[in-house]
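Q: pasting the sequence and the predicted coordinates here, then a few questions.
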Amino acid sequence: MLSRQVIRAFSSSHKVGFIGMGNMGFPMAQNLASKGFEVKGFDLSEKTLAKAEEMGIKPVQSVKEAVTEVDYIVTSLPRTSDVEQILHSSDGIFENAAENTCIVDTSTISPIAAKEFSQSAQKIKMQYCDSPMSGGVVGARNGTLTFMVGASSNEDFEKAKIVLEGMGKKIFHCGGPGTGETAKIANNLILGIQMIASAEGMVLGEKLGIDPKVLMEILAVSTASNWCITANNPRPGNIEGSPASKNYDGGFQVGLMRKDLALSLECASAVGAQ
């Protein structure tokens, strides 16, 4: 097995097709380009494509262009149905990417669907690793994301890790296909609860007269400490660069959290969890 040092030395020769350059995907693609990966990027937004070129990412006008003649395909899409379309459409990945292409899907989708996508990829000699991330927009910009990876083999995981290390700090092999999504859904179920509680607590404290920054500092070192308090505080001005301090612009959308919580309910129902 190649050492991590050797793997990193090879990173500049890898070609990546990046699909979905939104609030999370764009800085992820930018980090890959800045670390020597040759990145082609596709997004439905022409404005995003124009910005991509300025950041060293080659913009392309179709999924087909993005997935041909690359070693890796990274997807960052909102929903299971979006990933399914990108994989199975006539101009999509399965029809146009070469054998042995590694698909690194960072979307948060159904674990059941992720297993099916992995099986379909194996049949045509590709690798599909469900690799959802955590860390928010700030983590995406800073290259400090955590990735949770479901892979068919340790070899597939090690291959995916080459590109994931260009975008994140901690990469976990959770197990077989679908386990990365399982970890992410469990994380976001807990996160959703923490976000609500953190926002309610901050509002209550401020209305009762405590300085919100003082309250944040107290909560950060007390039993209520969590990521929503220390890194993504909901009070504007408490943390520089957070969505709250930018008029709540460019953060994780409420609609996507609703989607993730719905996925957690679907999974709970499927396994009989009460």
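A: Received, thanks.
Q: use CA for all of it now, contacts and neighbours both
A: OK.
Q: got the contact list for A50?
A: The neighbours of A50, taking CA atoms under 8 Å, 6 or more residues apart in numbering as the test, are P59.
Q: and it, that's in a strand?
A: No: A50 is assigned helix when assessed by DSSP: H, G, I helix; E, B strand; the rest coil, not a strand.
Q: can you give me the strands in the stretch 151-274 of the chain?
A: With DSSP state E, counting those that start in this stretch applied, the stretch 151-274 of the chain shows strands at 168-175, listed in chain order.
Q: hey, where'd the helices end up in it?
A: Using DSSP state H, counting those that start in this stretch, the helices assigned to the stretch 151-274 of the chain run over residues 154-164, 179-207, 212-220, 227-230, 254-271.
Q: for the first one, packing partners?
A: Judged by 3 or more CA pairs under 8 Å, 6 or more residues apart in numbering; DSSP states H and E, the packing partners of helix 154-164 are strand 102-105, strand 127-130, strand 145-150, strand 168-175.
Q: repeat for the longest one
A: Using 3+ CA pairs under 8 Å, 6+ apart as the contact definition, the elements that helix 179-207 packs against are helix 111-123, strand 127-130, strand 145-150, strand 168-175, helix 212-220, helix 227-230, helix 254-271.
Q: can you do 6 Å?
A: strand 145-150 (3 or more CA pairs under 6 Å, 6 or more residues apart in numbering; DSSP states H and E).
Q: hang on, the earlier thing: would you list the helices of the stretch 151-274 of the chain in JSON lines and tack on distance to A52 and mean neighbour count?
A: JSON lines is the format used below for those (distance: least, CA to CA, whole Å; neighbours: other CA atoms under 10 Å):
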{"stretch": "helix 154-164", "distance to A52": "18", "mean neighbour count": "20"}
{"stretch": "helix 179-207", "distance to A52": "28", "mean neighbour count": "18"}
{"stretch": "helix 212-220", "distance to A52": "36", "mean neighbour count": "17"}
{"stretch": "helix 227-230", "distance to A52": "30", "mean neighbour count": "19"}
{"stretch": "helix 254-271", "distance to A52": "24", "mean neighbour count": "15"}
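Q: which of the ones you listed sits closest to E53?
A: Closest to E53 of those is helix 154-164 (CA to CA; 20.1 Å).
Q: so what touches that closest one?
A: A151 (CA atoms under 6 Å, 6 or more residues apart in numbering).
Q: that older thread, tell me which of the helices and strands packed on helix 154-164 sits most buried.
A: Compared across the helices and strands packed on helix 154-164, strand 127-130 shows the largest average neighbour count, a mean of 31 (mean count of other CA atoms under 10 Å).
Q: A further structure is provided below for comparison with the first:
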Amino acid sequence: MTTTTKVAWIGLGKLGLPMAARIAAAGYPVQGFDLSAERMTLAEDAGITSHRTLASSVEECHLVFVSIPDDRALLGLTLAPDGLIEAMASGSVLIETSTVSIEASARVAAAADARGIAYLRSPVSGNPVAAESGTLSAMVSGPREALDDAAPVMNTFTKAQYWLGDEEQARYAKLAINLMIAVSAGMMGEALAMARKGNIGWEAMLDLMADSAVGSPMVKYKTQPLKDRDFTSTFSAAQMAKDLDLILGCAHGDGVAVPLAAQMREAYSSLIGTGHGEDDYIATIHHTERLSGLPAIESASGARG
């Protein structure tokens, strides 16, 4: 299928590029922009037309998607003079897919509204593998009619879009989901340390966890990497620490008690401080094993992790 509907994608990182590539593969002309020349080359290889300037990348595009790392990048990209909000046409739709704070998102919403731009907060749940397979879930808030416009394109890289309201509801939802993921990673670390102390085989316990009442999609997804002691990052410990800072700020601002979030933030601080910041977030295993006096396990390949 080929369509004349042009789409812009700003931010072609580990998650942004596979999402944009799926849109291009579905037949939509995609205009891409990223500060990294390497990412732009990869985008060209995926059928995305790279642009040297932010302004040219959004020309004639009714839908503009953004995928960036944090608040600072979002505010710099959107609100700076000659930034994205200024470059976009009135009546277009800005779809922001990242995990950012409520406060930063609200500032973008105000600037977009002043320019007559519909703003969808649309953080996604999943990892680069899910992005490549088109099975991400999108939490969406903002004008419902804008989601109706964007849904056909979003269907190329998501399995579902959950519309949650007109304002910042999607930001709250994404932070709540990431809190559950962080705490689940901590629980898995403690459970596996207990099992090792009880002389249960590493792989046997992982199989049991995956097949038990707590065998969530996350547990199942992490079972094989943990069997292999493979901590290659799909979402790093440092990134999880950043998200936990957002969660704590959001919760404290709204008077919500989140002791588990605070505890996990300290656990990730420990991981970062001991050289595991770029490991996958499931490296909480290292933290609980170290606290429990357990040695590293040798993987099937002979590596110790």
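A: Received the coordinates, thanks. Note that this is a predicted model, so its numbers are computed, not measured.
Q: what TM-score do we get after superposing?
A: A TM-score of 0.86 describes the superposed chains when it is computed by TM-score structural alignment, normalised by the length of structure 1; 257 aligned residues with a CA RMSD of 2.1 Å.
Q: format the helices of the stretch 151-274 of structure 1 as TSV; extra columns: distance to S90 of structure 1.
A: Compiled in TSV, the helices of the stretch 151-274 of structure 1 are given as follows (distance: least, CA to CA, whole Å):
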stretch	distance to S90 of structure 1
helix 154-164	25
helix 179-207	26
helix 212-220	50
helix 227-230	41
helix 254-271	27
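Q: ok, which of those helices comes nearest V6 of structure 1?
A: helix 154-164 (10.4 Å).
Q: with N247 of structure 1 as the reference, name the closest of the helices and strands packed on helix 154-164 of structure 1.
A: If you check each of these against N247 of structure 1 by CA to CA, strand 145-150 wins as the nearest, at 23.1 Å.
Q: aligned to D130 of structure 1, what sits in structure 2?
A: In structure 2, the residue matched to D130 of structure 1 (TM-score structural alignment) is R121.
Q: can you redo the helices and strands packed on helix 154-164 of structure 1 as CSV with distance to V16 of structure 1?
A: Shown next, in CSV, are these (distance: least, CA to CA, whole Å):
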stretch, distance to V16 of structure 1
strand 102-105, 10
strand 127-130, 14
strand 145-150, 18
strand 168-175, 16
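Q: can you say which of those is nearest to V67 of structure 1?
A: When those are compared by CA to CA, strand 102-105 sits nearest V67 of structure 1, at 9.7 Å.
Q: contacts for that closest one?
A: By CA under 6 Å, 6+ apart, the residues outside strand 102-105 of structure 1 that reach it are Y72, I73, V74, T75, Q127, Y128, C129, D130, S131.
Q: make a markdown table out of these and add distance to S120 of structure 1.
A: Shown next, in a markdown table, are the contacts of strand 102-105 of structure 1 (distance: CA to CA, whole Å):
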| residue | distance to S120 of structure 1 |
| --- | --- |
| Y72 | 17 |
| I73 | 15 |
| V74 | 17 |
| T75 | 16 |
| Q127 | 9 |
| Y128 | 9 |
| C129 | 12 |
| D130 | 13 |
| S131 | 17 |
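Q: between the residues you listed, which sits nearest N238 of structure 1?
A: Comparing every one of those with N238 of structure 1 (CA to CA), the shortest separation belongs to S131, at 30.9 Å.
Q: number of nearby residues for the closest one?
A: 36 (other CA atoms under 10 Å).
Q: how much space separates it from M195 of structure 1?
A: Counting by CA to CA, to the nearest Å, the separation of S131 of structure 1 from M195 of structure 1 is 23 Å.
Q: equivalent analysis for I218 of structure 1, please.
A: Taking CA to CA, one finds I218 of structure 1 at 17 Å from M195 of structure 1.
Q: Q274 of structure 1 too?
A: From Q274 of structure 1 to M195 of structure 1 the distance is 22 Å (CA to CA).
Q: before we move on, what about Y248 of structure 1?
A: 14 Å.
Q: swap in I73 of structure 1?
A: I73 of structure 1 sits 32 Å away from M195 of structure 1, going by CA to CA.
Q: cool, and I19 of structure 1?
A: Applying CA to CA to I19 of structure 1 and M195 of structure 1 gives a distance of 29 Å.
Q: before we move on, back to that, do you know which of the helices and strands packed on helix 154-164 of structure 1 lies nearest N238 of structure 1?
A: By CA to CA (comparing all of these), the closest turns out to be strand 145-150, at 21.6 Å.
Q: can you check which part of structure 2 the closest one sits on?
A: With TM-score structural alignment as the criterion, strand 145-150 of structure 1 aligns to 136-141.
Q: the matching stretch vs structure 1, average distance?
A: With mean CA distance after the TM-score superposition for structure 1, stretch 136-141 of structure 2 departs from structure 1 by a mean of 0.4 Å once superposed.
Q: give me the contact list for that stretch.
A: Residues from elsewhere that reach stretch 136-141 of structure 2, judged by CA under 6 Å, 6+ apart: 120-126, 130, 158-167, 169-170.
Q: quick one: the residue nearest to I7 of structure 1 when sequence neighbours are not counted from P59 of structure 1, how far?
A: Of all residues not flanking I7 of structure 1 in the chain, I162 sits nearest, at 6.7 Å (CA to CA, 6 or more residues apart in numbering). I162 of structure 1 sits 22 Å away from P59 of structure 1, going by CA to CA.
Q: check E38 of structure 1 too.
A: Counting by CA to CA, the gap from E38 of structure 1 to P59 of structure 1 is 12 Å.
Q: OK, contacts around D166 of structure 2?
A: Applying CA under 6 Å, 6+ apart to D166 of structure 2 gives the contacts S141, G142, P143.
Q: tell me the counterpart of it in structure 1.
A: Aligned partner of D166 of structure 2 by TM-score structural alignment: G176.
Q: check H51 of structure 2 too.
A: Match for H51 of structure 2 (TM-score structural alignment): V60.
Q: what's the neighbour count on that match?
A: 19.
Q: now the nearest residue in space to it that is not next to it in sequence: how far from K161 of structure 1?
A: Once flanking residues are discounted, V60 of structure 1 sits nearest to F42: 5.5 Å by CA to CA, 6+ apart. To K161 of structure 1, F42 of structure 1 is 22 Å away according to CA to CA.
Q: likewise Q274 of structure 1?
A: From Q274 of structure 1 to K161 of structure 1 the distance is 35 Å (CA to CA).
Q: and if you look at A114 of structure 1?
A: Distance, A114 of structure 1 to K161 of structure 1, using CA to CA: 18 Å.
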